[in-house]
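In: I'll drop the sequence and a predicted model, then ask my questions.
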Amino acid sequence: MSTIHVTSCIHAPVERIFNLSRSTSLHKAVLRSYKKGTLESRGEGLMNVGDKISFRLSYLGRQRELVTKIDVMEDPKMFVSTLVRGSFRNLRHEHHFKPIENGTLLIDLLEYEPAYGAAGKWADGLLIRSFLKKYLEAKNRLIKQYAEGEKWKVILPEKK
């Protein structure tokens, strides 16, 4: 099992970061800017427990689909998505949100095991790990950009 850990400090309230991290619009924007795939979900808005998200990614010269499901959510502390189907034997992504004095720590813990045995382990060392880490870093940069400015207001629904 491989693990990727990415931590970002964002100068915005924990609730905003938590909700931006669940935004289908934001994830679609990350994939568009990264030019590596598309995302399909039940619709626009915030993902919740039980929601399935389909990522179509291009890596290792092929188009691949990865379907995850949000299994656990503790608003605004964390949520966990796990693999339903795709090019991995296992995948578990924990999203943690810790309020700090000047904002929020966004912590991604991604544990995964590539499929295809020895060939999958070779590809992990060569490409997969780097691809996944860069994607998480790009996602967190975009969350930071939206959260610390005014763009978050376009994506997040207004509280009633």
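Out: It's in. Residues are numbered from 1 along each chain as shown.

In: contacts and neighbour counts: CA atoms only from here.
Out: Will do.

In: hey, where'd the strands end up in this protein?
Out: In the chain, the strands defined using DSSP state E lie at 2-10, 37-40, 52-59, 62-74, 78-85, 88-100, 103-114.

In: if you count neighbours, what's buried in stretch 7-20?
Out: 8, 9, 10, 11, 12, 13, 14, 16, 17, 18, 19, 20 (16 or more other C-alpha atoms under 10 Å).

In: okay, pairing it with this:
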Amino acid sequence: MTVSFVCRTESAIPRERLFDLARSIDAHVDSMDSSGERAVDGVTSGLIGEGQDVTWRARHFGVPLTMTSRVTSLQFPERFVDAQVKGPFKSFRHVHEFEATDAGSIMTDRVAFTAPFGVLGRLAEKLVLRRYLERLIAARGLYLAGLAGDPRA
């Protein structure tokens, strides 16, 4: 059974810039500092593009995890999709959507995932994983939205 959630983040950043920040390996690493997440293979810095992979290594729940994701589609500056090709989930898909507003832009993250391990995985999805991942994605969105005045971004 697939679990899904949606996070929306409003930003003063124009959508083209927010789109590129969302696919920036460097901004991702900075936003995930608390888990020590690092890009260790594939595209390890700069902007990731369609058909490209990145392998992440991080520590979540005290457990070291490795996950390889591929950008499966990209339509600048409206939308891109990444999906796990190897890693801890049975499936993991993240759709990033961007719309321009008078004040800047809105980024909408649509995440759908399935944990491994059958019944135990479904229990983990309901008790822990959904809330944990939703908080992680929401925090990342707020981090990216806050980069409006950072010239390094």
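Out: Sure thing, it's come through. Everything numeric here is computed off the predicted structure, so don't read it as measured data.

In: TM between them?
Out: The TM-score (TM-score structural alignment, normalised by the length of structure 2) is 0.92; 151 aligned residues with a C-alpha RMSD of 1.4 Å.

In: with distance to residue 143 of structure 1 added, can I get the strands of structure 1 in JSON lines?
Out: Output for the strands of structure 1, formatted as JSON lines (distance: least, C-alpha to C-alpha, whole Å):
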{"stretch": "strand 2-10", "distance to residue 143 of structure 1": "8"}
{"stretch": "strand 37-40", "distance to residue 143 of structure 1": "17"}
{"stretch": "strand 52-59", "distance to residue 143 of structure 1": "18"}
{"stretch": "strand 62-74", "distance to residue 143 of structure 1": "19"}
{"stretch": "strand 78-85", "distance to residue 143 of structure 1": "15"}
{"stretch": "strand 88-100", "distance to residue 143 of structure 1": "13"}
{"stretch": "strand 103-114", "distance to residue 143 of structure 1": "10"}
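
In: what residues does the longest helix along structure 1 touch?
Out: In structure 1, taking DSSP state H as the definition, the longest helix is helix 129-148. Contact with helix 129-148 of structure 1 is made by 4, 6, 8, 10-12, 16-17, 20-21, 26-27, 30, 34, 106, 108, 151-152, as judged by C-alpha atoms under 8 Å, 6 or more residues apart in numbering.

In: OK, contacts around the nearest residue to residue 71 of structure 2 once chain neighbours are set aside?
Out: Setting aside the residues directly before and after it, residue 71 of structure 2 is nearest to residue 82 in space (C-alpha to C-alpha, 6 or more residues apart in numbering), at 4.2 Å. When contacts are counted by C-alpha under 8 Å, 6+ apart, residue 82 of structure 2 is found next to 69, 70, 71, 72, 73, 93, 94, 95.
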